[in-house]
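Novice: Okay, predicted coordinates and the sequence, questions at the end:
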Amino acid sequence: MPIETTEVLVVGAGQAGIAMSEHLHSHGIRHIVLERGRTAERWRSCRWDSLVANGPAWHDRFPGLDFAENGPDDFVPKDKVADYLHAYAEKIHAPIRCGVTVTQVRRNAGQAGFTVDTSDGPMTANYVVAATGPFQVPVIPPIVPAEPGIMQIHSADYKNPAQLPEGNVLVIGSGSSGAQIAEELMRSGRKVYLAVGPHDRPPRSYRGRDFVWWLGVLNKWDAEATPGVEHTTIAVSGAGGGHTVDFRRLAADGMTLLGRAEACHDGVMTFAPDLAENLARGDANYLSLLDEADAYVARNGLALPEEPSARDLLPDPACVREPILRMDLKKAGITSIIWATGFGVDYGWLQVDALDAHGRPRHQRGVSSEPGVYFLGLPWQTRRGSSFIWGVWHDAGYVADHIAKQRGYLTYEPAPQGLR
């Protein structure tokens, strides 16, 4: 039986793989997209039930399609985002094959291209695009040993408050996921402890414009990655119609804030004495964006309403003034720990020279160190906006252009000497 051959093999049919397919199609490049689950599977099964997109519908979308059932300023529920991506894939006739797992990619010996082992059998491709995204392997730091009576899960496995046993909850991680899950649990009637690490805290909106608009006009979405910046934790929420994440407000409503989680011995957990500092740095980030926004309004003479109350900060609550540095988990009634501590990557199937010693992609704007292999969907792949649906669409255009240029070089044939 002949081995199936394609010019470009795209691995993953989330927002990155779909965007890649559209740009490859515009270049007339034959390709196949393989997906081990369903189209946009991670939006469907690896998010909590109430999650909504962190950007409004007018902004966080592909250029060629609006959300059919949501207004432009809505924060779209996760299942509707998945439906949107599926509809877009159908609109562009993306050649997606679901339920197919890629197990290995290796360079062909002595000839161009790659051999790809899949659950449907081997294939060959001239180019391979790893579009599996950043949310591959949930990371749980080895801090808390397995404790009888304490459930530990990653935010990727959290669905809703009813999933957890009765009792108090410790959420570790203060990015968008941790802040939103902690608030949902508190609103459901749980006593919640939240470990807050260093973070950025932009306003959800200011002077009648969402923060995504401000980052656009202030040219911050196009900021390029610098060492360390790609790991910045950002606390922002689209839940409940969108609101600014205010950790002091959460404390005033009954949540107990803690510093960064450090260690746990004999059921006693210790926390760094950095809570006040982390909140102050988040405030500085917040106020800095307001300053830049005010300057932009004045410079351009915009008639946007002033919002002086946006600069009013609540006083530090007791848990900040007198931080808890040691906590006996059982005495505190903790029966669940949710780790909102991010993800690692797993490119074990990519048996080519495209990864560093830690298994992370070695690339420049998605073009890897292994000729013919590309990455797509990485945070800060080319710019700050790379993590968004619209951002990955632009990144995919760059990768597709690079593939098209390489094809052009490889198809070049010099004219016969007599015709030069």
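Specialist: Sure thing, it's come through. Given the structure is predicted, the values throughout are model-derived calculations rather than measurements. Residues are numbered from 1 along each chain as shown.

Novice: Could you use CA atoms for every contact and neighbour count after this?
Specialist: Fine.

Novice: Run through the residues that contact residue 374.
Specialist: Residues near residue 374 by Cα atoms under 8 Å, 6 or more residues apart in numbering: 127-130, 363, 366-368, 399.

Novice: next one: residue 63
Specialist: Contacts of residue 63 (Cα under 8 Å, 6+ apart): residue 390.

Novice: could the contacts of residue 374 be laid out in TSV, adding neighbour count and distance to residue 158?
Specialist: Shown next, in TSV, are the contacts of residue 374 (neighbours: other Cα atoms under 10 Å; distance: Cα to Cα, whole Å):
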residue	neighbour count	distance to residue 158
127	20	36
128	27	33
129	25	30
130	21	27
363	17	32
366	23	31
367	22	34
368	18	34
399	21	34
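
Novice: Does residue 212 touch residue 58 like I think?
Specialist: No. The criterion here is Cα atoms under 8 Å, and residue 212 misses it with residue 58 at 10.2 Å.

Novice: Okay, one more to line up with it:
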Amino acid sequence: MNYDVIVIGGGQAGLAMAYALKEKKKTLILDENEQTGDSWKKRYDSLRLFTPRKYSELFDFTFRGDPKGFPHKDEVVSYLQEFETRNQLSVLHNQQVIKLSKENDQMFRVFTQNQTFTVKNVVVATGAFHDPFIPDIHDRSIPYMIHASAYKNPAQIPKGDVLIVGAGNTGIQIAAELSKTHTVMLAKSKPIKSIPQRFAGKSLFWWLETFRISKARSFSMVGKMLQKKDPIIGDDYKIVKDQVEMLGRVRQVIDGQVHVQNTPPKKVTSIIWATGYRNNYSWIDINGVIDVHGKPIHRYGITDVKGLYFIGQSWQSKRSSALIYGVSDDAEMIAREIL
């Protein structure tokens, strides 16, 4: 079958994109996972969204359960699978795209391991970050080291002192959970700011929507300020402050010891690197799309290459772009451009 648009990536961003186009264009999603929602299924066991169900919806597709409650990751998996099925979206699973090229001014070539597609429009929905990143400051002398993406639950972590490197939302959530079973230290590179999930009986996201903070554009003055000072959301930081030893920036891990800024060396049994991810767009073989830092060159997801778009980028157009409910607006924006 011939398609008008191919969407690369079948997470919430890819599904939202296909939904926004489905009435006007024949759209196919290529997804490297075995099932829709697998990227959520692989994350740590206790994960819950910090957005309530009401603010975790694609378009007007209702999230089952208490609208004010915070869904578990397994609920997100079920929600995305139901969204795909109910809206009859076309998805091919186990299709990792290994190369994207443009053979002339009109058509793209999309190569997977066993198929090649020729199409006029391509939307890259593989997400802002793909490859787990661990800084090259260690000599592997600590008995147990993993990236946060490999963390599932406290049972997998050996007994003894645990150091978590990185104090973003993921590092804080893992530290809070492990503090119940282990002696935990948390290394941070900058001061931590946190805000609760509810104010005056209302969800944080109700306030962000009401005062249009979630709509702040990435290039606006407010948007630039928020990108510099993104806070930790939720109550986990309260647990961490009481139960976890806070350390400064990790300078080096060598000979079984962790050398930390302004602190004597520490001996630990385990390290969890909550140090984020890096972009991987090495498979895009098109000039002028990826900058020297490995980031897509776009404005609101629209590139200078005719027919090529991105969706699911952090701060793609506004504060809420990287959240499930925020990606719907970006999908509609790109759909209008394609149409």
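Specialist: Okay, I see it. Worth saying up front: this structure is predicted, and the values here are computed from it rather than measured.

Novice: okay, residue 212 and residue 58 of structure 1: which has more neighbours?
Specialist: residue 212 (21 against 16; other Cα atoms under 10 Å).

Novice: Give the aligned equivalent of the more buried one in structure 2.
Specialist: Per TM-score structural alignment, the equivalent position to residue 212 of structure 1 in structure 2 is residue 205.

Novice: now do residue 267 of structure 1
Specialist: Aligned against structure 2 - with TM-score structural alignment as the criterion - residue 267 of structure 1 pairs with residue 256.

Novice: Same question for residue 22 of structure 1.
Specialist: In structure 2, residue 22 of structure 1 lands on residue 19 (TM-score structural alignment).

Novice: where does residue 11 of structure 2 sit relative to residue 36 of structure 2, distance-wise?
Specialist: 7 Å (Cα to Cα, to the nearest Å).

Novice: what about residue 11 of structure 1, neighbour count?
Specialist: 25.

Novice: tell me the contacts of the aligned partner of it in structure 2?
Specialist: Counting by TM-score structural alignment, residue 11 of structure 1 lines up with residue 8 in structure 2. When contacts are counted by Cα under 8 Å, 6+ apart, residue 8 of structure 2 touches 14, 29-31, 97, 122-126.

Novice: Quick check: closest non-adjacent residue to residue 99 of structure 1.
Specialist: Distances taken as Cα to Cα, 6 or more residues apart in numbering place residue 36 nearest to residue 99 of structure 1, at 4.4 Å, with adjacent residues excluded.

Novice: Look up how far residue 10 of structure 1 lies from the one you found.
Specialist: 12 Å.

Novice: Who has more neighbours out of those two?
Specialist: Between residue 36 of structure 1 and residue 10, counted using other Cα under 10 Å, residue 10 has the larger neighbour count: 27 against 17.

Novice: ok, the more buried one touching residue 130?
Specialist: Yes. Between residue 10 of structure 1 and residue 130 there is a contact at 6.2 Å, judged by Cα under 8 Å.

Novice: List the buried residues for stretch 152-164 of structure 2?
Specialist: Neighbour counts using 16 or more other Cα atoms under 10 Å place 152, 154, 157, 161-164 of stretch 152-164 of structure 2 among the buried residues.

Novice: As a check, name the ranges of all strands in the stretch 301-420 of structure 1.
Specialist: 326-328, 334-339, 343-344, 350-351, 363-364, 367-368, 373-375 (DSSP state E, counting those that start in this stretch).

Novice: Select, out of the ones you listed, the one closest to residue 184 of structure 1.
Specialist: strand 334-339 (12.6 Å; Cα to Cα).

Novice: Distance to residue 179 of structure 2 and secondary structure added to the contacts of residue 8 of structure 2, as a markdown table?
Specialist: Listed next are the contacts of residue 8 of structure 2 as a markdown table, based on distance: Cα to Cα, whole Å; DSSP: H, G, I helix; E, B strand; the rest coil:
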| residue | distance to residue 179 of structure 2 | secondary structure |
| --- | --- | --- |
| 14 | 36 | helix |
| 29 | 41 | strand |
| 30 | 40 | strand |
| 31 | 36 | coil |
| 97 | 40 | strand |
| 122 | 45 | strand |
| 123 | 42 | strand |
| 124 | 39 | strand |
| 125 | 35 | coil |
| 126 | 33 | coil |
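
Novice: nearest to residue 68 of structure 2, of these?
Specialist: So of the contacts of residue 8 of structure 2, ranked by how close each gets to residue 68 of structure 2 (Cα to Cα), first place is residue 14, at 25.6 Å.
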